[in-house]
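[1] sequence? don't have it. structure:
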């Protein structure tokens, strides 16, 4: 049993090394300019070993987004400190900012392109966790139900990606966390005002 555990641990180490070397090269050169052969060489493994862990170069790219989703599952879901609707949504996107900071401006620049369709993938944990939060507040009548939680989630992420893209345009010189907080706050406030006006209208 110990031998199997040791082998599994070594496999995880090898996979992480390939992943980290791939991310390093993508951050430096861009996804399209990096080959599997270059990643394998950087990681000190054979091309065959690379394909044992990742079916393609795109599969490694998908791993970047998978790990982002894993972060929201393990570090964000059920752990938000705010106890009000607006506070939780704002805090959620502060965590999104933290993730972008961790990747670094150069990596984010490579990810935020029109060619990257991973942003359009539906059902990702990052989205479903926020959707669940919004659904809870809709039940409590804190968020209007004229739009579904899924649609509100989609709109919030469109706005958030726009804020991150603007950060990229400014080469990371703007205060991403403060900008995200202000814009998401204003968006939530606007939604709540619309809801209140609808209730109060004769």
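    In hand now; what should we look at? What you see is a predicted model, and the numbers here were worked out from it, not measured in a lab.
[2] make it CA atoms for all contacts and neighbour counts henceforth
    Fine.
[3] isn't residue 137 right up against residue 85?
    Yes. Counting by Cα atoms under 8 Å, residue 85 is a contact partner of residue 137 at 6.3 Å.
[4] going along the chain, name the helices of the chain.
    2-29, 36-43, 47-53, 57-71, 85-103, 105-111, 125-139, 149-169, 176-200 (DSSP state H).
[5] what lies in contact with the fourth one?
    Read it as helix 57-71. In this structure, residues lying in contact with helix 57-71 by Cα atoms under 8 Å, 6 or more residues apart in numbering are 19, 22, 35, 36, 54, 99, 118, 124, 125, 126.
[6] just give me the neighbour total for the second one.
    When you say that, I think you mean residue 22. By other Cα atoms under 10 Å, the residues close to residue 22 number 25.
[7] just to revisit the earlier point, tell me, what's touching residue 137 and residue 85 both at once?
    residue 143.
[8] which residue packs closest to residue 163, ignoring adjacent ones?
    residue 180 (6.4 Å; Cα to Cα, 6 or more residues apart in numbering).
[9] report how many residues lie close to the one you found.
    Residue 180, neighbours per other Cα under 10 Å, totals 24.
[10] returning to what we had before: buried ones among the contacts of helix 57-71?
    19, 22, 36, 54, 124, 125, 126 (16 or more other Cα atoms under 10 Å).
[11] list the contacts of the second one.
    Contacts for residue 22 were tallied using Cα under 8 Å, 6+ apart; they are 39, 42, 60.
[12] hmm, try it at 10 Å
    For residue 22, the contacting residues are 16, 28, 31, 34-36, 38-40, 42-43, 57, 60-61, 64, by Cα atoms under 10 Å, 6 or more residues apart in numbering.
[13] please compare the first structure with the one that follows:
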């Protein structure tokens, strides 16, 4: 008889993963710990997810989508493109890497421990698309130049990744408010 997937069990796995990764980080969280916290057997996780990486990607996707949605609201609330750019850069390069005690660094840990072919590029594609929409608003001079805009978005995503890693090294490696102001000065053409 085929195993029936239950939404409450899947949610318990996701909640357990989120809390354990927040507490211990991706690398120090095990499937056994996730199962125990979710109140299920370790084997039961594999009915819902094929690997620890897949469980984490599901958790991280929800977390990141929520963070980006909050950032989008703030960016769109600013009237001037320069202010939108400032809020976007501040959010992507300072706030998001620091959110939930540097939760985004767990994605870097997860990807760095994954085997080839285990990566799911769906989320990074989604993030690039969301950032590109905000760039169109915050940098009107880039609206008509899709190729240039895509390169800039790639630069921002890669910089975000670096900021997520550097968050754990302490304040001397983090981007400060003055750097954000300097970046706005460099990139703003409005």
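    Arrived safely, thanks for sending. Everything numeric in this text was worked out from a predicted model, so none of it was measured.
[14] dump the helices of the first structure to CSV, plus distance to residue 77 of the first structure.
    Putting the helices of the first structure into CSV (distance: least, Cα to Cα, whole Å) gives the following:
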stretch, distance to residue 77 of the first structure
helix 2-29, 24
helix 36-43, 33
helix 47-53, 28
helix 57-71, 9
helix 85-103, 9
helix 105-111, 23
helix 125-139, 6
helix 149-169, 15
helix 176-200, 19
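[15] aligned partner of residue 59 of the second structure in the first structure?
    Counting by TM-score structural alignment, residue 59 of the second structure corresponds to residue 64 in the first structure.
[16] so what's the residue count around that match?
    17.
[17] next: residue 107 of the first structure.
    Residue 107 of the first structure is flanked by 22 other residues according to other Cα under 10 Å.
[18] ok, the contacts of helix 57-71 of the first structure vs residue 91 of the first structure, which is closest?
    Residue 91 of the first structure lies nearest to residue 99 out of those, by Cα to Cα, at 12.7 Å.
[19] please name the residues that touch that closest one.
    68, 71, 72, 93.
[20] so for the second structure, the centremost residue is which one?
    residue 64 (4.2 Å; Cα atoms, centre = their mean).
[21] the first structure: which residue goes with residue 17 of the second structure?
    Under TM-score structural alignment, residue 17 of the second structure pairs with residue 22 in the first structure.
[22] next: residue 154 of the second structure.
    Residue 154 of the second structure maps onto residue 154 in the first structure, by TM-score structural alignment.
[23] what number of residues lie near the residue nearest to its match when sequence neighbours are not counted?
    In space, and not counting its chain neighbours, residue 154 of the first structure is closest to residue 127: 7.8 Å by Cα to Cα, 6+ apart. Using other Cα under 10 Å, residue 127 of the first structure has 18 other residues around it.
[24] swap in the one 5 residues further on?
    Applying other Cα under 10 Å, we find 15 residues neighbouring residue 132 of the first structure.
[25] how about it, nearest residue that isn't a chain neighbour?
    Of all residues not flanking residue 132 of the first structure in the chain, residue 149 sits nearest, at 7.6 Å (Cα to Cα, 6+ apart).
[26] residue 165 of the first structure too?
    If the residues on either side of it in the chain are set aside, residue 165 of the first structure comes closest to residue 112, at 6.5 Å by Cα to Cα, 6+ apart.
[27] thinking that neighbour is in contact with residue 161, fair?
    Yes. Contact criterion Cα atoms under 10 Å: residue 112 of the first structure and residue 161 qualify, at 8.2 Å.
[28] which residues do the two both contact?
    With Cα under 10 Å, 6+ apart as the test, residue 112 of the first structure and residue 161 both reach residue 119.
[29] pull up the gap between the closest residue in space to residue 150 of the second structure that isn't next to it in sequence and residue 139 of the second structure, please.
    Using Cα to Cα, 6+ apart and skipping residues adjacent in sequence, the residue nearest residue 150 of the second structure is residue 132, 7.0 Å away. Per Cα to Cα, to the nearest Å, residue 132 of the second structure is found 10 Å from residue 139 of the second structure.
[30] overlap of the contact sets of these two?
    Listed contacts common to residue 132 of the second structure and residue 139 are residue 149; contacts here mean Cα under 10 Å, 6+ apart.
[31] neighbour count for these two, which is higher?
    Using other Cα under 10 Å as the criterion, residue 132 of the second structure and residue 139 rank with residue 132 on top: 23 against 20.
[32] hang on, the more buried one packs against residue 147?
    No. Residue 132 of the second structure is not in contact with residue 147 according to Cα under 10 Å; the separation is 11.1 Å.
[33] common neighbours of these two, please.
    Joint contacts of residue 132 of the second structure and residue 147 (Cα under 10 Å, 6+ apart) are residue 153.
[34] just the buried ones among the contacts of residue 22 of the first structure, please.
    Buried, going by 16+ other Cα under 10 Å: 31, 34, 36, 39, 40, 42, 43, 57, 60, 61, 64, out of those.
[35] okay, the residues you listed in TSV with distance to residue 200 of the first structure next?
    What follows is these, written out as TSV (distance: Cα to Cα, whole Å):
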residue	distance to residue 200 of the first structure
31	52
34	58
36	60
39	60
40	63
42	63
43	63
57	55
60	52
61	49
64	46
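[36] let me know the closest of the residues you listed to residue 5 of the first structure.
    When these are compared against residue 5 of the first structure (criterion: Cα to Cα), the nearest one is residue 43, at 22.5 Å.
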